[in-house]
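> sequence below, structure please.
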Amino acid sequence: MIMIIRRWDGDFLTAKKLIENNTLGRVVEYESHFDRYRNFLKHNWKEEDIPGSGIVYDLASHLIDQALWLFGEPTTVYARIMNQRKLEGTKTPDSFEIQLNYDNDVEGDYASLLVSLKGSMLIKEEKRLRLMIHGVEGSYLKYGLDVQEDQLKAGLTPLKNEDVFGKEGREEQWGELTTSNSEGHAITKKYQTLPGTYIEFYKNIAEGMN
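Next up is the predicted model:
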């Protein structure tokens, strides 16, 4: 079972808003990343050679769920799943590239859409790409993962720290939105990330149990 809580990541909520509001026009390319850098084994079950382990079950599942929630079922799927670190003691996959293709011959919002989902344990860049979305009217680029997981590890909670929880504290963390002005020239500006709201996932569970 996929933990669908990542549907309430701030970066994903922002992308969803831009797409649903048609800010980018018809979307033609959606690229989503979940990258880390760890060139050693952490020695937990996720990196053991057992069913359900590896980066696809751990991280790709979230990106797949987000893409299906946004765009629905694709026409075709292509995937490369690899072990790139080649570390002694495991052959568990640690890299993936998954493409979801939407039929080029049909009419609709997502005709000829290409969705690329990527993840690796060997991305050492200081700024790691999270989302890149291109539409016929504009583009959105976002670096860095949602802040909620790190905030929870630091002891913050959405109830006790409502003023800051789920929010990116610095403008440089925001994504970049590129559109055109009235003269057709490209204009790029910072676009504030919506607050992440994991608490909504648990509210939905509580409502379903009542």
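
> contacts and neighbour counts: CA atoms only from here.
OK.

> for this protein, what spans make up the strands?
27-33, 76-82, 95-101, 114-120, 129-135, 139-143, 175-180, 186-191 (DSSP state E).

> how about this one, so we can line them up?
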Amino acid sequence: MALANSNPNTPARQVRVGLIGYGFSGKTFHAPLIGAVPGLSLCAVVSRDAAKVNADLPDAVVYADPAAMLTADDIDLVVIATPNDTHAPLARAAIEAGKHVVIDKPFTLDLAEARALVALAEHRGVILSVFHNRRWDSDFLGVRRAIEDGLIGTVSHFESHFDRFRPAVRDRWREHDVAGGGIWFDLGPHLVDQAVQLFGLPDRVQASLAKQRSGAVADDWAHVVLSYGERRVVLHAGMLVGGGTHRFTVHGDAGSIVKHAIDRQEAQLLAGMVPGAPGWGDDPDPLVFHDGTAPPREIATLPGDQRRYYSGIADAINGTGANPVPPIEALWVMAIVEAAVQSSQAQASVALSLTDEERRA
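This is a model prediction of the structure:
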């Protein structure tokens, strides 16, 4: 793939970014994180509410139509932060226009769409990446280090919760009965991606999805078990959890690690904190280590920093680093997300629909 500034001695140029969508994800996550990375310049936004965009980004050009921005010569990278059913068609149009592309999770609605985009990006010689920003969360980084350091020995049980307390069903597309709606397509990709980063591809997937809140029309409860031989990885998300659960619980043959609180970066962004400001990504909630004999021991949690995703994107476009989330890894996540839906419908465990080549990549 021929990229700009592939010579490491050449100063990296500013990557000009166009953001499609300025709803919750675009406004809360993408715009602030892009704005906090020196190698990126957020030049344009596609939105039907120009006043909303310009109140935050007075220098950005606002387009009402994605097609108009995709033909602009002054955009290098297109970031797609729109409803899930639009990810694939918008990404396809951006790639065909010769733009590098970042897609908010989930990658696509299914594995077939994901495969088609991966092939098209490879053919056109552009970078394609998926915004799996939770790889740079404090809670995950702390648990990952504990596992890699061998603190708890060989992992037998890994449990990851992404729970919220939202008893009332809200009128927003994520909670509608639409393709890509529901909690599994919303939070599941985060849980799956973190599990794959730690353990690779599972042998089988067993899942149960449910609509538990009064008036729910899309799944708002998900319980998914990934099997790795005798190891079990439990991924759970629910909307009726007022408290009392842990973000991570990990058991091994040398002890257990518990992490109670979730990473604070989303809360900091919602509070208006600028990424990189003092305290950004700090996590005062420690990991707690149990070995069955001594009193529990607290271990400081590593700070999180989701800016690292976009720093990696800037480096990849400038030819000075690797894509932080390569397409094949996003494809693996989609295979598991899709398998979970199939498992819940069939009420049976299923294997991943990946080719041998995709598994080896």
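
> TM-score for this pair?
Superposed pair, TM-score by TM-score structural alignment, normalised by the length of the first structure: 0.86. Supporting alignment: 190 aligned residues with a C-alpha RMSD of 1.3 Å.

> dump the residue contacts of Gly144 of the first structure.
Applying C-alpha atoms under 8 Å, 6 or more residues apart in numbering to Gly144 of the first structure gives the contacts 127-130, 173.

> can you say which of those are buried?
Using 16 or more other C-alpha atoms under 10 Å as the burial test, the contacts of Gly144 of the first structure include 128-130, 173 as buried.

> which one among those residues gets closest to Ile98 of the first structure?
Arg130 (14.9 Å; C-alpha to C-alpha).

> what is the corresponding segment of the first structure for stretch 300-316 of the second structure?
With TM-score structural alignment applied, stretch 300-316 of the second structure matches the range 192-208 in the first structure.

> the second structure: which residue goes with Leu24 of the first structure?
Per TM-score structural alignment, Leu24 of the first structure is aligned with Ile152.

> cool, and Leu117 of the first structure?
In the second structure, Leu117 of the first structure lands on Leu235 (TM-score structural alignment).

> so what's that match up against?
159-161, 188, 191-192, 222-226.

> any chance of a markdown table for these, columns neighbour count and distance to Arg145 of the second structure?
A markdown table is the format used below for the contacts of Leu235 of the second structure (neighbours: other C-alpha atoms under 10 Å; distance: C-alpha to C-alpha, whole Å):
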| residue | neighbour count | distance to Arg145 of the second structure |
| --- | --- | --- |
| Glu159 | 19 | 16 |
| Ser160 | 21 | 16 |
| His161 | 22 | 18 |
| Gly188 | 26 | 22 |
| Leu191 | 24 | 17 |
| Val192 | 24 | 18 |
| Ala222 | 27 | 27 |
| His223 | 19 | 25 |
| Val224 | 25 | 24 |
| Val225 | 20 | 23 |
| Leu226 | 25 | 21 |
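
> may I see the buried residues of the helix or strand harbouring Trp332 of the second structure?
Assigned by DSSP states H and E, Trp332 of the second structure falls within helix 327-346. Residues 327-344 are the ones in helix 327-346 of the second structure that count as buried (16+ other C-alpha under 10 Å).

> check stretch 175-182 of the second structure too.
175-176, 179-182.

> go through the residues you listed and name the one nearest Arg16 of the second structure.
Gly180 (29.2 Å).

> hang on, Leu198 of the second structure packs against Ala146?
No - in this structure, Leu198 of the second structure is not within contact of Ala146 by C-alpha atoms under 8 Å, at 11.4 Å.

> those two: which has the busier surroundings?
More crowded of Leu198 of the second structure and Ala146, by other C-alpha atoms under 10 Å: Ala146, with 20 against 13.

> what sits against the closest residue to the more buried one other than its chain neighbours?
Spatially, and ignoring its direct neighbours in sequence, Ala146 of the second structure is nearest to Ile152 (7.3 Å; C-alpha to C-alpha, 6 or more residues apart in numbering). Ile152 of the second structure makes contacts with 146, 251-257, 291, as judged by C-alpha under 8 Å, 6+ apart.

> what does stretch 171-184 of the second structure correspond to over in the first structure?
Against the first structure, stretch 171-184 of the second structure falls on residues 43-56 (TM-score structural alignment).

> follow-up on the earlier one: kindly provide the distance from the residue nearest to Ala146 of the second structure to Glu230 of the second structure.
To Glu230 of the second structure, Ile152 of the second structure is 17 Å away according to C-alpha to C-alpha, to the nearest Å.

> next: Pro295 of the second structure.
29 Å.

> distance-wise, check the residue nearest to the spatial centre of the second structure relative to Val333 of the second structure.
Nearest residue to the geometric centre of the second structure (C-alpha atoms, centre = their mean): His132, 2.5 Å. Going from His132 of the second structure to Val333 of the second structure by C-alpha to C-alpha gives 10 Å.

> return every residue with contacts to both of those two.
By C-alpha under 8 Å, 6+ apart, the residues touching both His132 of the second structure and Val333 are 189, 193.

> picking up where we left off before, can you check what angle separates the helix holding Trp332 of the second structure from strand 204-210?
Counting by axes from the mean of the first three to the mean of the last three C-alpha atoms, to 10 degrees, helix 327-346 of the second structure lies at 60 degrees to strand 204-210.

> equivalent range in the first structure for helix 327-346 of the second structure?
Residue span in the first structure matched to helix 327-346 of the second structure, by TM-score structural alignment: none.

> who does whichever helix or strand comes after that helix touch, helix- and strand-wise?
Once the chain leaves helix 327-346 of the second structure, the next helix or strand it forms, by DSSP H and E, is helix 356-360. Helices and strands in packing contact with helix 356-360 of the second structure are not found; criterion 3 or more C-alpha pairs under 8 Å, 6 or more residues apart in numbering; DSSP states H and E.

> show me what helix 356-360 of the second structure is in contact with.
Contact with helix 356-360 of the second structure is made by 201, 328, as judged by C-alpha under 8 Å, 6+ apart.

> how far away from the center of its chain is that helix?
Chain-centre distance of helix 356-360 of the second structure: 22 Å, with C-alpha atoms, centre = their mean, to the nearest Å.
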